[in-house]
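Asker: Quick one: sequence and predicted model below, then my questions.
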Amino acid sequence: MTLDQFTREEGQLARRYEYDDATVMAVDFGTDVGDVAVDVVDDTAIVVLADDQYEIELPAAAGDAHTFMKNGVFTIELEEEL
């Protein structure tokens, strides 16, 4: 497993975990987060929180992206394409 912190913007912690067959990206938006909208377009995940929009670049070799939010932590799970 490889761990990479890919951004620290406005106190938000974001990390990428690389496994043999998958990549997991997690961004801590804090527990005050309300509704979240997510759209994946090509190699970018677009996350909209209230009036803020974040674009997260996804690895080019990634397959399907599975996204979820729990306790203010937004997670993207990507499986390697074979």
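Answerer: Arrived safely. Numbers count the residues shown, from 1 in each chain.
Asker: only C-alpha atoms for contact and neighbour calcs from this point on.
Answerer: Will do.
Asker: where exactly do the strands run in the protein?
Answerer: 2-9, 12-18, 22-28, 36-41, 44-49, 52-57, 62-70, 73-80 (DSSP state E).
Asker: Okay, buried residues for the second one please.
Answerer: Using 16 or more other CA atoms under 10 Å as the test for burial, strand 12-18 gives 13-16.
Asker: Got another one to weigh against that:
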Amino acid sequence: MDSVKDAVPDALRINGHNPFTLLHSALSEGLHDASDEYCLRLANAIRLVMVEFAERLAEVMKDQKELNDALNRLLNRTS
């Protein structure tokens, strides 16, 4: 995790935080000793972070595809 934690682009960060680091930290805890209520709250938080990350990733990928399509149209136009 340490070797890739800085590789996440700013567009994918959530309020400045690396979603992978947040999830790794939450999932690395010893949940077997925690109460069901705590585990459910943590699972909900994990779900929300994963949904937000997925939405941001989809948006970045869509934006990149749109940019690539626009560049291709400009580069491949006929006179």
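Answerer: Looks like it arrived, so ask away. Everything quoted here is computed from the prediction, not taken from an experiment.
Asker: Quick check: TM-score for this pair?
Answerer: Comparison of the two superposed chains (TM-score structural alignment, normalised by the length of the second structure) gives a TM-score of 0.26, and 38 aligned residues with a CA RMSD of 3.8 Å.
Asker: show me what contacts the closest residue to A26 of the first structure other than its chain neighbours?
Answerer: Closest residue to A26 of the first structure apart from its sequence neighbours, by CA to CA, 6 or more residues apart in numbering: T75 at 4.4 Å. Listed by CA atoms under 8 Å, 6 or more residues apart in numbering, the contact set of T75 of the first structure reads 24-27, 67-69.
Asker: Remind me what the longest helix belonging to the second structure packs against, helices and strands.
Answerer: Taking DSSP state H as the criterion, the second structure has its longest helix at helix 36-75. In terms of contacts (3 or more CA pairs under 8 Å, 6 or more residues apart in numbering; DSSP states H and E), helix 36-75 of the second structure is packed against helix 19-28.
Asker: buried sites along the helix it packs on?
Answerer: Buried residues in helix 19-28 of the second structure, counting neighbours by 16+ other CA under 10 Å, are found at 19-21, 23.
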